[in-house]
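Q: below is the sequence, then the predicted model.
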Amino acid sequence: MAGFRFSVSRYGIVPLPAARRTAMKWRARGVAATSALLAVAALLPAGPAVAQSGISTEAVAAPAQPDTVLLPTAERVDREVWHKSDGGRLAVRNVTRATLTLFRPAEPRTRAAVIIAPGGAFLGLEMDKEGWLIARWFASHGVTALVLKYRTLPTPPDQKVFVAELDKMIAGQPSVLAPPADTPPAALADGLAALRYVRGHAAELGIDAKRVGFMGFSAGGFLTRSVIEHGGADKPDFAAPIYPNMGPMQVPADAPPMFVAIAADDFLLARQQGLPLLESYRAAGRSIEFHLFSKGGHGFAAAAAGSPEEGWLDLMLRWMRTQGLLAARGDK
């Protein structure tokens, strides 16, 4: 990459002048969804089984997923393609059968539960980095966690073809990949189905049906906003969009308390004048807590030790406690 200048675009880091072409193409499409996958892709070294994007060109077998239930929105045909993504972690695309995977908390258990939606620009899902890893952290802190594998937009079935098209998109060339402007209807339906499932099984999960939260990363943050805006009676009791769309939001009069975390050098912030998401929530008179970290880029997930965003999960847990969400079993 020596000799190249780079620019942060809506979907990643691309060489100039390709970045300018990419920005023009995506602006014309109204593209808004983003992905940690694409944000880091152009920075990863190429190798014999890894393309320019940093994603493996080989598909892998689906991992064992114990304590997983199929949601009623699931389609009949399973088209999933699993592969290695950022740092060799597992990711999936072409999801057609929405599921919830349960991570049971250690004792003493609280009565709260959180549904976790990984990111991936609605083209795929970072199941390991932004799903299972986060769920295990919450479970180790006494919170029931459920990772939502929601339906994604169709992409080429062949992994090599998919990576080639992704590389084209990163380079600003014509590509069959077209991330959506906002949460697709299928993903929204899966998010709401997940909320209904968790509340409907609150007794067997040992949780309070009135303490069910929803959090998501990047595109999962878009989905988190959407289940609030369009959820009606099914909307979550608390929400945490992490490095989400920071644009204005239609905030319901009874919107739940919200926790937001993002890094100051996240390219999503460059798309906005001010902080419209926060301003929307405040204008509606609803509770919001916001953390802006000095660095971290897009896609910091659980955050590395020693990074500016280190410990944000502890901040969220403290926020949950101050919101009265962490009462132990047996408490009212």
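A: Nice, thanks for sending it over.

Q: going forward, measure contacts between C-alpha atoms and count neighbours the same way
A: Will do.

Q: check contacts around the nearest residue to Phe138 once chain neighbours are set aside.
A: Of all residues not flanking Phe138 in the chain, Ala145 sits nearest, at 6.3 Å (CA to CA, 6 or more residues apart in numbering). Neighbouring residues of Ala145 by CA atoms under 8 Å, 6 or more residues apart in numbering: 102-105, 113-116, 135-136, 138-139.

Q: wait, is Ala145 part of a helix?
A: No. Assignment of Ala145 by DSSP: H, G, I helix; E, B strand; the rest coil gives strand, placing it outside any helix.

Q: before we move on, the earlier item: dump the contacts of Ala145 to JSON lines, plus neighbour count and distance to Phe217.
A: Below are those laid out as JSON lines (neighbours: other CA atoms under 10 Å; distance: CA to CA, whole Å):
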{"residue": "Leu102", "neighbour count": "22", "distance to Phe217": "18"}
{"residue": "Phe103", "neighbour count": "21", "distance to Phe217": "18"}
{"residue": "Arg104", "neighbour count": "21", "distance to Phe217": "21"}
{"residue": "Pro105", "neighbour count": "20", "distance to Phe217": "21"}
{"residue": "Ala113", "neighbour count": "32", "distance to Phe217": "17"}
{"residue": "Val114", "neighbour count": "25", "distance to Phe217": "13"}
{"residue": "Ile115", "neighbour count": "26", "distance to Phe217": "12"}
{"residue": "Ile116", "neighbour count": "30", "distance to Phe217": "8"}
{"residue": "Ala135", "neighbour count": "25", "distance to Phe217": "13"}
{"residue": "Arg136", "neighbour count": "21", "distance to Phe217": "16"}
{"residue": "Phe138", "neighbour count": "23", "distance to Phe217": "15"}
{"residue": "Ala139", "neighbour count": "22", "distance to Phe217": "18"}
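
Q: check it against this one:
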Amino acid sequence: MLIVRALLLLGSLVLAMLPFATATAAPPTWHPPQGATELPLWPDGKVKAPPKLKGPEQISETISKASGEHWLMLQNVAVPTLTLFPAQGAANGTAVMVVPGGGYNVLAMDLEGSEICDWLTAQGITCALLKYRVPASGPNWNHDCNCRDIPSVPMALQDAQRAMGLLRAQAARWGIDPQRVGVIGFSAGGHVVAGLSTHARRSYSPVDAADAQPSRPDFAMVMYSGHLWAGHGKGLSLVKDIVVDDTVPPTFIAQATDDRTDDVRESLAYYQALIDAGVPVEMHLFARGGHAFGLRLKDAPVAAWPHLAQRWMQDIGMLPKPGP
């Protein structure tokens, strides 16, 4: 009887402690898929975390208001990383860095990240997924995050420039051609891509030999970007932090005209500026697809974009052309 009472008391204590244990457990965070390798982006102590973080890094499933899709939302990234996905089958030497969107507030790590890498690696491309600092890491972030008092430091651009230098510095390790390194970005990530393409100089002081490598991509894909168009009453003018010249790499642009998150004039403004500067550019606008479609919409016109992007990469010599 005494033993039974003791066990009942012990069970009561365990049950009483469960809410506390659950409340204090570390929140889930993002981990690279099997076969991928995650690398630190900066040497220890060389990068500062964004101020005013709301809590520890954590990931959760959410539903897009624009598309209704379920996606993994990563929040409070203080330590940026670069995750390498090896090419499937025979690598062709091309690499593409993927920059997910999220309004400079969060990161869409599967919808605009790992799923894009799966598509790229199936084409023999080595993929690098950028986990950059959020929130408020861009010059024109989503003010819904209540971060107006955070200084306008282009942390996302810094992380992207650093990542491009690392890819080229470690090209031999990953079996890639340092002159065939491209980038694709979605929504806010598209703005990061435009920043990479138009800023030849680093936005930070060099920290090691990787920063001696060029940070501009050899080709760029800008997908339903925000923060490019200067706004109503200004024609198709670009925002002041995007300045286009003839050194911008060949660019592919895609967006749906029914996008209610980012006006289609974001893409039109960037396209017109590239045309004016003599930059090779291909743009596709689709009647239906909304925002944040990634690779998932199979029954909408926008579903054609991956094939068109693949054909474009073949045309500019970054992918081998199919045989006869």
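A: Nice, thanks for sending it over. Model, not experiment: these values are computed from the prediction.

Q: counterpart of Tyr243 of the first structure over in the second structure?
A: Per TM-score structural alignment, the equivalent position to Tyr243 of the first structure in the second structure is Tyr224.

Q: chain neighbours aside, what residue packs nearest to its match?
A: Counting by CA to CA, 6+ apart, Tyr224 of the second structure lies nearest to Gln255, which is 4.6 Å off, once chain neighbours are set aside.

Q: need the contact list for the aligned partner of Ala302 of the first structure in the second structure.
A: Ala302 of the first structure maps onto Leu295 of the second structure when the alignment is built from TM-score structural alignment. Contacts for Leu295 of the second structure (CA under 8 Å, 6+ apart) come out as 111, 115-116, 303, 306.

Q: surely Val147 of the first structure meets Ala113?
A: No. Contact criterion CA atoms under 8 Å: Val147 of the first structure and Ala113 do not qualify, at 10.9 Å.

Q: circling back to that earlier point, if I pick the match of Tyr243 of the first structure, what's in contact with it?
A: 186-187, 190, 253-256, 262, 264, 266-267, 291-292 are the contacts of Tyr224 of the second structure under CA under 8 Å, 6+ apart.

Q: likewise Val114 of the first structure?
A: Applying CA under 8 Å, 6+ apart, the residues contacting Val114 of the first structure are 143-146, 212-215.

Q: before we move on, the earlier item: what secondary structure does the match of Ala302 of the first structure sit in?
A: coil.

Q: which position in the second structure pairs with the residue nearest to Phe138 of the first structure?
A: Using TM-score structural alignment, Ala145 of the first structure pairs with Cys127 in the second structure.

Q: roughly how far apart are its match and Asp258 of the second structure?
A: Cys127 of the second structure sits 30 Å away from Asp258 of the second structure, going by CA to CA, to the nearest Å.

Q: ok, Met318 of the second structure next?
A: Counting by CA to CA - Met318 of the second structure and Asp258 of the second structure are separated by 31 Å.

Q: more neighbours: those two, which one.
A: Comparing Met318 of the second structure with Asp258 by other CA atoms under 10 Å, the one with more neighbours is Met318, at 22 against 16.

Q: contacting residues for that one?
A: Counting by CA under 8 Å, 6+ apart, the residues that Met318 of the second structure touches are 94, 180.

Q: list the contacts of Gly142 of the first structure.
A: 105-110.

Q: what do you get if the cut-off is 6 Å, keeping everything else the same?
A: 105-106, 109-110 (CA atoms under 6 Å, 6 or more residues apart in numbering).

Q: make sure it is indeed in a helix.
A: No. Gly142 of the first structure is assigned coil when assessed by three-state DSSP, not a helix.

Q: the strands in the first structure, which residues?
A: 6-9, 12-15, 59-60, 68-70, 81-84, 90-93, 99-103, 113-117, 124-125, 144-149, 212-217, 238-242, 258-263, 288-293 (DSSP state E).

Q: which bit of the second structure covers the longest helix along the first structure?
A: Looking across the first structure with DSSP state H, the single longest helix is helix 185-200. Aligned by TM-score structural alignment, helix 185-200 of the first structure corresponds to residues 154-169 of the second structure.
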